[in-house]
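Visitor: no sequence on this one, just coordinates:
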């Protein structure tokens, strides 16, 4: 599981290369089944791997799988993480606030594992024991993939490294 000197040795999603430049590529991905968890990062007391551990337990990466079939599910790459920031909207009155999320503070994070391609429909994947894990299908989709070498720092993820 993982990579050695940049070589990924696990299944990755199939895609068609639509366009390639020196800075980015456009990929069209085939439909896939995903396992995802959405959580508040503050609930893990500063640990950044909370969502990963929930999904890793579902597939059995760290021991007995926590799914209805007790089936080990192969790890794939990439692991997808989406951070949701509080939405900025125009000021109106009255102001009513519920829940957390200060300026720039993440309200929630969604982490996704793309399941191996043998699962064609969400119903084919073992049901999670942990109710926070949701199995869903992603249809065909296009993504712009930025080319870079090194770590995916906050600046790289936000596109700041590539700005003029």
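Guide: Arrived safely, thanks for sending. What you see is a predicted model, and the numbers here were worked out from it, not measured in a lab. Numbers count the residues shown, from 1 in each chain.
Visitor: hey, let's count contacts and neighbours off CA atoms from now on
Guide: Will do.
Visitor: and the closest residue to residue 77 other than its chain neighbours, what does it touch?
Guide: Closest residue to residue 77 apart from its sequence neighbours, by Cα to Cα, 6 or more residues apart in numbering: residue 12 at 5.1 Å. Going by Cα atoms under 8 Å, 6 or more residues apart in numbering, residue 12 touches 76-78.
Visitor: ok, so of those, who is nearest residue 24?
Guide: The shortest approach to residue 24 among the contacts of residue 12 belongs to residue 78, at 17.1 Å (Cα to Cα).
Visitor: what's the nearest residue to the closest one if we skip its chain neighbours?
Guide: residue 12 (6.8 Å).
Visitor: put this next to the first one:
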């Protein structure tokens, strides 16, 4: 019942907050290395990639991985634009689910990723997918700007949020263009589709380089804090 009202019941990766802009509602976060299961699609629908990843971790019946390991769900689920015989194991789900659309006009496909639980901290520990469309990838350490909002999962909405975030960063002294933001942002989703839109935790993430981080963190001076995974 709580998930309908936005209660988060799955873990998410730990991160450090380097700077928080409370007036404009964004923060600069640092993440360590993470691992993700990912898949891509040429379609605009989220259902096919989500279902493939959900089957990999064992949401729907027997997990589609070597060893049949059930893997816990985590958050967020990530969406981003794309440029193009042992016993199976089940995994816990984490958050977010990451989604990256591949083309600002919605003509190309997109990549969706499930961030894996912190216990899977090396390739050797991760059950390999049996579906050839699902891949395991290592996400290197990164620092980026994050804006949190509620409401629709729609790609057009997240794209506009990325434009807005780039504008706020520019106003705070960061050298970043709108084109870069639209081409490189990721949508991070923390809630299931049945969560009421007003209670959803959605985020857009734009990765920053060392110079951009210095421009905002040292230019504004923010107190660092950290968060740990939600159990």
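Guide: All right, it came through fine. Small disclaimer: the values here were computed from a predicted structure and weren't measured.
Visitor: how near is the residue nearest to residue 78 of the first structure to residue 80 of the first structure?
Guide: Computed as Cα to Cα, to the nearest Å, the residue 12 of the first structure to residue 80 of the first structure distance reads 12 Å.
Visitor: if I pick residue 37 of the first structure, what's in contact with it?
Guide: If you count contacts by Cα under 8 Å, 6+ apart, then residue 37 of the first structure has 51, 54-55, 110-112, 132-134 around it.
Visitor: spatially central residue for the first structure, please.
Guide: For the first structure, the residue nearest the mean C-alpha position is residue 80 (2.2 Å; Cα atoms, centre = their mean).
Visitor: any idea what that one aligns with in the second structure?
Guide: Correspondence of residue 80 of the first structure to the second structure, assessed by TM-score structural alignment: residue 78.
Visitor: would you say that match is within a strand?
Guide: Yes. Residue 78 of the second structure sits within a strand when classified using DSSP: H, G, I helix; E, B strand; the rest coil.
Visitor: so it sits against residue 204, correct?
Guide: No. If you go by Cα atoms under 8 Å, residue 78 of the second structure and residue 204 don't touch, sitting 9.6 Å apart.
Visitor: next, show the common contact partners of the two.
Guide: Shared contacts of residue 78 of the second structure and residue 204, defined by Cα under 8 Å, 6+ apart, are found at 186-188.
Visitor: drop anything exposed from the contacts of residue 12 of the first structure.
Guide: Neighbour-count burial (16 or more other Cα atoms under 10 Å) is assigned, among those, to 76-77.
Visitor: following the chain past the longest helix along the second structure, name the next helix or strand.
Guide: Among the segments of the second structure that qualify as a helix by DSSP state H, the longest is helix 155-171. As assigned by DSSP states H and E, the chain's next helix or strand after helix 155-171 of the second structure is helix 178-184.
Visitor: can you tell me what part of the first structure that next one aligns to?
Guide: The aligned range for helix 178-184 of the second structure is empty, by TM-score structural alignment.
Visitor: buried stuff in that helix?
Guide: 181-184.
Visitor: which non-adjacent residue is nearest the match of residue 80 of the first structure?
Guide: In space, residue 78 of the second structure is closest to residue 98, 0.1 Å off (Cα to Cα, 6+ apart).
Visitor: from what I see, that neighbour and residue 116 are in contact.
Guide: No. With contact defined as Cα under 8 Å, residue 98 of the second structure does not count as touching residue 116 (11.4 Å).
Visitor: between the two, who's got more neighbours?
Guide: Between residue 98 of the second structure and residue 116, counted using other Cα atoms under 10 Å, residue 116 has the larger neighbour count: 32 against 26.
Visitor: which SSE is the residue lying closest to the more buried one once chain neighbours are set aside in?
Guide: Distances taken as Cα to Cα, 6+ apart put residue 36 closest to residue 116 of the second structure, at 5.2 Å, once the chain neighbours are dropped. Taking DSSP H and E as the criterion, residue 36 of the second structure maps to strand 34-41.
Visitor: give me the mean deviation of that strand from the first structure.
Guide: Taken over the aligned residues, the distance from strand 34-41 of the second structure to the first structure averages 0.9 Å (mean Cα distance after the TM-score superposition for the first structure).
Visitor: between the contacts of residue 12 of the first structure, which is closest to residue 19 of the first structure?
Guide: residue 78 (20.3 Å).
Visitor: if I look at that closest one, how far off is residue 48 of the first structure?
Guide: Distance, residue 78 of the first structure to residue 48 of the first structure, using Cα to Cα: 17 Å.
Visitor: the helices in the first structure, which residues?
Guide: 50-59, 154-157.
Visitor: chain center to the longest one: distance?
Guide: For helix 50-59 of the first structure, the distance from its own C-alpha centre to the chain's C-alpha centre is 12 Å (Cα atoms, centre = their mean, to the nearest Å).
Visitor: how about stretch 116-127 of the second structure?
Guide: That offset, for stretch 116-127 of the second structure, works out to 17 Å (Cα atoms, centre = their mean).
Visitor: measure it end to end?
Guide: 11 Å.
Visitor: so residue 117 of the first structure touches residue 32, yeah?
Guide: Yes. Shown here, residue 117 of the first structure and residue 32 form a contact pair, counting by Cα under 8 Å, at 6.9 Å.
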